[in-house]
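Student: Here is my input, please return the structure:
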Amino acid sequence: MKGKLYGIGVGPGDPGLMTIRAKELLDGAQVIAYPVKKPGEDGTALEIIKQKVDISGKEVVELLFSMNPDDEVRKRCRAENIDRICGMLDQGKDIAMITLGDVAVYSTYMYLDREVRDRGYETEVVPGIPSFCHGAAKAGLPLMIGEESLAVLSMAKHDIGKVEKAVDCIDNIVIMKAFASIREIADMMGRKGIPLSNATVMSNIGMEDEYVGPLETDRKYGYFTTVLIKKKVN
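Tutor: Presented below is the predicted three-dimensional model:
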């Protein structure tokens, strides 16, 4: 009998925010797989679950997802991971692939899910709490209220033009992967006439060096940094 692949969001950083469903599946899985950008790299998601899940006796598998700018290199890397996962599923092993936040939000897992299903294997996506939801809660801010709109964007490619277009027509903008783009975001807000006080930075949410507060261009932020811009402050 073939195993089943689970894509599990473990939340933004605080292990106490991992869902009951995620904990149950992680307890029962024979294999825990986690994504890394470089071989031997610490897996943040793995460190989170180790505080709630006993992984001794489980097979822990590192999956390398290359950040090479060459799209073909990244595709080959994903194909190798899919082959590896399917090989373990053929052995009847249930695999829990863990990811930070929610599986459906900029997650490496979603590159694999459809391909694995298309090969005839069963998969399940298990949601987690996204970092921007936790950050907004910490800041006491609504992401949307009334008839307001919301956009979620990534600054991984430093595409500030995309953010500017969103600001023109969207009430609230969540900018993920923003740690290296704080100055660009601040300058864009200036061009659009939006006060910096309308921006809230959520950095390394749920981790020891967490920061939730105003956007300060001279502050150093952690890798997991998101900015929430609210055009209207209620």
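
Student: make it CA atoms for all contacts and neighbour counts henceforth
Tutor: Will do.

Student: Report the separation between residue 213 and residue 138.
Tutor: In this structure, residue 213 lies at 10 Å from residue 138, with Cα to Cα, to the nearest Å as the measure.

Student: oh sorry, the question was meant for residue 125
Tutor: Distance of residue 125 to residue 138, computed by Cα to Cα: 26 Å.

Student: Neighbour count: these two, which is higher?
Tutor: The neighbour comparison of residue 125 against residue 138 (other Cα atoms under 10 Å) goes to residue 125, with 18 against 15.

Student: State whether that one is indeed within a strand.
Tutor: Yes. Per DSSP: H, G, I helix; E, B strand; the rest coil, residue 125 lies within a strand segment.

Student: who's in contact with it?
Tutor: 6-8, 103 (Cα atoms under 8 Å, 6 or more residues apart in numbering).

Student: Present those residues as JSON lines; the columns should include distance to residue 35.
Tutor: Converted to JSON lines, those look like this (distance: Cα to Cα, whole Å):
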{"residue": "6", "distance to residue 35": "14"}
{"residue": "7", "distance to residue 35": "11"}
{"residue": "8", "distance to residue 35": "12"}
{"residue": "103", "distance to residue 35": "12"}
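
Student: let's see this one next to it:
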Amino acid sequence: MIERRGKLIGVGVGPGDPELMTLKAVRMIQEADRVILPQKEAKEARAYKIALGAVPALAGKCLLGLDFPMTRDKDLRDRQIQANYESLRSYLKAGEKLVFLTIGDPCIYSTFCYLKIYAEEEGYQTSLVNGIPSFVAAAARLNIPLCLDDEEVHLLNGKSHLAEGLALPGSKIVMKAGPCSEKLAEAVDKLPGARVYAVKDCGLPGEEVFNDIHELPGDYMLTVIVKE
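Tutor: Have a look, this model is predicted:
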């Protein structure tokens, strides 16, 4: 398959604090022909607001906002992702360097990786630029280590089998925990001696820290760390 000039790059902007963005992420945004945001109103996207704090030149870039519905309906999700790819396909065909901004890291639960598959199938170049994941930033905000010595770390999300995951040894991280906060509390109550830490909107102006599993908000952007 002939490789074409257009390139699609997934860039992580970190959890919220612009100072946590990497130098490479900043450079990719500066060099982009067009910046893609995972929200129809591009300038309202969380990733845009974070990146703007580190790259003021972003305000003058060509933007493309795409809608990604929050749904568990796989067919609906797949149709929307395909439609989103069609929305950016002409720019790839024209040889543009497209930078897709995602909060956290594009390798972890990112919608970008679905678009990446479509681009690669048509022979376009793709790449990933890491950002600091929310759970790493949350641990730093809480001033605690995630693991020491031979301690294990397990990454879960709100759709996981929480009871089984939380029963694993070591530190357990639950991402996107807000919608499952009640189920999470029930599971943690069955773990004697478990220590719970949680951060909502880590690094953003509305950041909040919680230590009581029964007081967690239902916000999507909630990261919970459960330690033995």
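
Student: And the TM-score, once the two are fitted together?
Tutor: The TM-score (TM-score structural alignment, normalised by the length of structure 2) is 0.91; 223 aligned residues with a Cα RMSD of 1.8 Å.

Student: Which one (most neighbours) among the contacts of residue 125 of structure 1?
Tutor: Using other Cα under 10 Å as the neighbour test, these are led by residue 8, with 29 neighbours.

Student: Show me what that one lines up with in structure 2.
Tutor: Taking TM-score structural alignment as the criterion, the aligned counterpart of residue 8 of structure 1 in structure 2 is residue 11.

Student: I'd assumed residue 116 was in contact with that match.
Tutor: No. No contact is recorded between residue 11 of structure 2 and residue 116 when judged using Cα atoms under 8 Å, the distance being 12.0 Å.

Student: quick revisit: give me the subset of the contacts of residue 125 of structure 1 lying in helices.
Tutor: Nothing among these maps onto helices, per DSSP state H.

Student: Of the residues you listed, which are still contacts in structure 2?
Tutor: Here is what carries over to structure 2 from the contacts of residue 125 of structure 1, by both residues aligned by TM-score structural alignment, their matches' Cα atoms under 8 Å: 6-8, 103.

Student: The match of residue 8 of structure 1: what's it in contact with?
Tutor: With contacts defined as Cα under 8 Å, 6+ apart, the neighbours of residue 11 of structure 2 are 25, 28, 99-102, 105-106, 128-131.

Student: By residue count, what's the longest helix in structure 2?
Tutor: Longest helix in structure 2, counting by DSSP H: helix 74-93.

Student: which residues of structure 1 does that helix align to?
Tutor: Per TM-score structural alignment, the counterpart of helix 74-93 of structure 2 in structure 1 is residues 71-90.

Student: For structure 2, just list every one of the helices.
Tutor: Listed in chain order, the helices found in structure 2 under DSSP H are 23-31, 46-54, 74-93, 112-121, 134-142, 162-166, 181-188.

Student: could you dump the ones you listed to CSV with distance to residue 67 of structure 2?
Tutor: Converted to CSV, the helices of structure 2 look like this (distance: least, Cα to Cα, whole Å):
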stretch, distance to residue 67 of structure 2
helix 23-31, 20
helix 46-54, 13
helix 74-93, 7
helix 112-121, 12
helix 134-142, 22
helix 162-166, 29
helix 181-188, 26
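
Student: Would you point to the one among those that's packed deepest?
Tutor: Between those, the one whose residues have the most neighbours on average, counting mean count of other Cα atoms under 10 Å, is helix 46-54 (a mean of 21).
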